[in-house]
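Enquirer: What follows is a protein structure lacking sequence information:
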C-alpha cells in the first residue's frame, strides 16, 4: 500500500508539520501542554537510553553526538525522553567514573574505540558530565528533553525481580530516589530545553501499594518542584505503567498546579495480549475499552496524558506487533496523544550481558546511519503534528479520515467528482463532516462520500439521501466504515494497492483469527486546524 519511493517523496511534507522550537518553560492547560503564551505544544518524542551499565547515552560509538541530535530533529521529533539511573547521581563512585573507565569496567573495548574516533572529547569526562553534554547537544538542535528516572541501579529494565520495581525493593529506597530526583532537577535548573521530569519508569511488583504510591510521589513531586519550578512533573501508574485506575476518584494533594501530567505505556506484548491468535477487531476493541478504563479517562479529568512508551518490531514480520500497531495508531490519532516512541537507538553497547546487539524496535538501524524501516517511520510521522489546537473558533472543527496502516488520510485526487479518492498526507486532507445520519461529506459543500458497488472506487456525489451515502462505524474495533452499494451490496471502505479508496467485502467481522482487516481500518479524527 505504501512504498519506500512514496515515503521518500512525502517525507519532507511530514517533516514540515513538526515545529520543534517552542517558547519554554511549559505548563498545562486542562489536558494539553502549553507554552509561555498558552499555545498548545504537542510532545512528539522518541526515547534515548542512558540508564544501562555504562551510564552513557547509547550510540556515541556509532555517530558523533551532534549528528544524532540533528538526526532526531530531522525525523520530526521535537523532544527526547532521556533515561537515566538514580545511582549515577547518588553514588559518587559511579557518577564520577570517566567514560573510558566505565567502558573498560564493562569490557567494551570495541565500543570504546568507536567513541575515541567519533566523540573523543568525552573520553575522560565523568559520565554525569557527558549526560549534561548530550542534553546541551539536543538543545542546540531545538530538541526538548524529558528527564526519565528509568531505574535505580544501572542496567536493563524491567522485570519483577530486578530489585528496582517499587518502594522498598533492594535498589529502590524512597529517600535515595528522591535525593537523586532533586539533584537532577537542580542540575538542570535554568536549562531551557529540559521541559519535564518523569519521576519513575514503570512501577511494578509484589510491593505495589496505592497508599505508598501517593505518599512517595506526592513528596517527591513537591521536592522536585521546589528545586526546579519550571519543569513539568510526569507520573507513571502501576503494573508497568499501564494502570491509573486508582486516580479515577482521587487526586494528588500538591501545593502547585499547572505542572502535573501522567504517563502510560502500551505494547503488543502488554498483558501477554495474543493479537496473532485472536480476531483483530475483537482484540482491538478489547484493548481500546481497557485503555479507556485504565488511563484515557485522565484526559476527561483535565490532565495531560503522555504515552511515554509504545512501539513495535520494525522488521515488519512480527504479526502480533503489526496488528497491535494498526489498532494503537488509531487511538493515538483519535485522542491526539503526546508521546515518546520506543525507541531511537538502533543498537546497544551492552544489554543483559550481550554486546552490540540490535534493537529491532528502533527507528534507526544498527549503525545509527539511517532509518530501519521507512514505511514505519512515515506512519509515526503522521501523528507528530497537532490535530487539535485549543481556543480556535468552533467553525474550524472538522474530521479527517485517517488510515492507521499507512499513516495517510483520505483526500481528493483532483477537483473532479469523477476521479476516485486516494490516500495522501493528512496535512493535505480536506475538511470532512460526519452527521447523525451517518453521512460523510466535505465540509461546507454538497458533496458526500458514496459507495458505488463491490470492488469499485468510492466517489463523491451530490445526492446524499440514499443508503449508499450512509457510512456506519461497525465491528468491535469501530474502525470499519460500512455502507450499502448502489447495487445493494454490503461493503466496507478499503484501500487497493495503488492507494485508491475502494469498497470491498468487510473483513474479519466474524470470529476468524487468520484474517487481517488493517486495510479497512479508518478513524474519523477530530481536527480544528488546517
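Expert: Arrived safely, thanks for sending. As the structure is a prediction and not an experimental result, all values here were calculated from the model.
Enquirer: okay, CA-based contacts and neighbour counts for the rest of this
Expert: Noted.
Enquirer: and the residue sitting nearest the centre point of the chain, helix, strand or coil?
Expert: Nearest residue to the geometric centre of the chain (C-alpha atoms, centre = their mean): residue 339, 3.4 Å. Here residue 339 is recorded as strand under DSSP: H, G, I helix; E, B strand; the rest coil.
Enquirer: got a list of what the residue nearest to residue 152 when sequence neighbours are not counted touches?
Expert: Distances taken as C-alpha to C-alpha, 6 or more residues apart in numbering place residue 86 nearest to residue 152, at 4.4 Å, with adjacent residues excluded. Taking C-alpha atoms under 8 Å, 6 or more residues apart in numbering as the criterion, residue 86 is in contact with 149, 150, 151, 152, 153, 154, 177, 180, 181.
Enquirer: Below is structure B, check it against A:
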C-alpha cells in the first residue's frame, strides 16, 4: 500500500502530462515572500499582511472549491479581490489530488467555467491559481486531510493508506508543480494536528519533526514558499502555560523547540481560533472574558509575535453571530481588535457559505456578502493597512 500510494501521488503531480503553470504578469507585492522577525515581507523588504479567506471544497466531494456550480470562477475571484482580500487559503485532500477527470459540480456552461470542462481537480486548481495571479491574489495551499472529508484525522498520515512518506512526496511534488507560480506564497503543511500529535519529543507523532522533514523536502526543489506550521492540541515537550487548546492551536512548543529549516526566514506559525459556536470551551465562560482571552492569546501564540520569533498567520477564525451582546460577538470583536493591533496575518473561515459552525461571508446565493459580518472584517483590513502605512 505504501509503495502504491507513493507512486500514485508522484505520477499524478510530477509526470510530464501535467504542466507547470506559466507565470502571469507580476503584481505587487514583489515575490517571493519571506519573514523578518514577526513580519512577512516581500523581496523588497516591504511588509505584507496576509488578509484573506478560506475557500473550501477541494478537501471533499466534489473535489473543487464550492460555488463553481453556480458562478463563473473568474468573477468569484474578482469579487474576492474587490472586497479587499489579498490571499485565498485553499484546503485540499490528498485523495483529491489523485482523482482523474473530471471534477464534479462545475457548471461548465457558465462563462469562463467552459475552460474547466473535462479537467481533473488539480487542473481546476491550476486554473484558479493562474487566474488569481492575474487578478492580484495570493494563494496558500492547505493540506486539510489525506482522505476526502477526513479532517477529523489527527495526524498527517494513517488515513486511507497514506504514509508520512506519501505526505512528504506530495508536498515536494506540489512545490515542483507551482515553482513558477509566484502567487502560490505558502504551504500549510497539515490542518489542525490533534489527538495523538506531539511536539518536540522526536517520535513518529512529533509534528515539529515532521514539519522540518516536509519543509526541507519542499525547499530542496523550491525555496520560495512560506512554510506554514500549525500547532497541536495536547501537551508539548518541555511543558506549557495553558491547560487546553483548540485543535492545531497549541504552539507553546515553539518556546523550546522551534521549527528550523535549511532556507532561513520562511517559517510562519499558524494557530486556529474560534468562539463558542464551534465548541463551548471553558475559557469562553468568564466574567472577564476579554481580559482572559488576551492572556490566552499572549501565552498560546502571541508570544511568538511579541518576541519576534516568527510571524503569525491565523489560518482559520470565524463565527455566525457577530453581535457584541453575545459571547460569540464579544469574542469576535476582541479577536479582530487584537489582530488589528498586532498586525497579524489571517484567513477567515470561510468565504463560501455552508459551514455549520460559522457560515460564510457569502450568503447562500453565492453572490451577496453577509451585511452583519462584513463591517467587522472590512474594518480589520482598514486598521491593518493603516498600521503598515505608519511603519
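Expert: Happy to help now that I have it. Not measured: the values here are computed from a predicted model.
Enquirer: rewinding a little: between which two of the contacts of residue 86 of structure 1 is the distance greatest?
Expert: The distance between the two most remote of these (C-alpha to C-alpha) is 15.2 Å, for 154 and 181.
Enquirer: Those two: which has the busier surroundings?
Expert: Taking other C-alpha atoms under 10 Å, residue 154 of structure 1 and residue 181 do not tie; residue 181 has more neighbours (27 against 20).
Enquirer: What's the more buried one aligned with over in structure 2?
Expert: Aligning on TM-score structural alignment places residue 181 of structure 1 opposite residue 171 in structure 2.
Enquirer: Kindly provide the distance from that match to residue 227 of structure 2.
Expert: Distance, residue 171 of structure 2 to residue 227 of structure 2, using C-alpha to C-alpha, to the nearest Å: 11 Å.
Enquirer: Between the two, which contacts overlap?
Expert: residue 189.
Enquirer: which non-adjacent residue is nearest residue 176 of structure 1?
Expert: Closest to residue 176 of structure 1 by C-alpha to C-alpha, 6+ apart is residue 90, at 7.0 Å.
Enquirer: State the number of residues packed around the one you found.
Expert: So residue 90 of structure 1, with other C-alpha under 10 Å, has 19 neighbours.
Enquirer: Repeat that for residue 191 of structure 1.
Expert: 15.
Enquirer: Could you pull out the buried residues of stretch 85-102 of structure 2?
Expert: 85-98, 102 (16 or more other C-alpha atoms under 10 Å).
Enquirer: what residue of structure 2 takes the place of the residue nearest to residue 152 of structure 1?
Expert: With TM-score structural alignment as the criterion, residue 86 of structure 1 pairs with residue 94.
Enquirer: just residue 484 of structure 1 next, same as before
Expert: Residue 484 of structure 1 maps onto nothing in structure 2, by TM-score structural alignment.
Enquirer: how near is residue 484 of structure 1 to residue 345 of structure 1?
Expert: Taking C-alpha to C-alpha, one finds residue 484 of structure 1 at 47 Å from residue 345 of structure 1.
Enquirer: did I read that right, residue 336 of structure 1 in a helix?
Expert: No - Residue 336 of structure 1 is assigned coil when assessed by three-state DSSP, not a helix.
Enquirer: and the corresponding residue of structure 1 for residue 130 of structure 2, how many residues sit next to it?
Expert: When structure 1 is aligned by TM-score structural alignment, residue 130 of structure 2 is paired with residue 136. Other residues near residue 136 of structure 1 number 21, with proximity taken as other C-alpha under 10 Å.
Enquirer: Same check on the one 5 residues further on?
Expert: Here the number of neighbours of residue 141 of structure 1 (other C-alpha under 10 Å) works out to 20.
Enquirer: element containing the residue lying closest to it once chain neighbours are set aside, please.
Expert: Spatial nearest neighbour of residue 141 of structure 1, chain neighbours left out: residue 70 (6.0 Å); criterion: C-alpha to C-alpha, 6+ apart. Under the criterion of DSSP states H and E, residue 70 of structure 1 resides in helix 65-74.
Enquirer: relative orientation of the helix or strand following that helix and helix 65-74 in degrees?
Expert: Per DSSP H and E, the first helix or strand lying C-terminal to helix 65-74 of structure 1 is strand 79-85. Interaxial angle of strand 79-85 of structure 1 relative to helix 65-74 (axes from the mean of the first three to the mean of the last three C-alpha atoms, to 10 degrees): 130 degrees.
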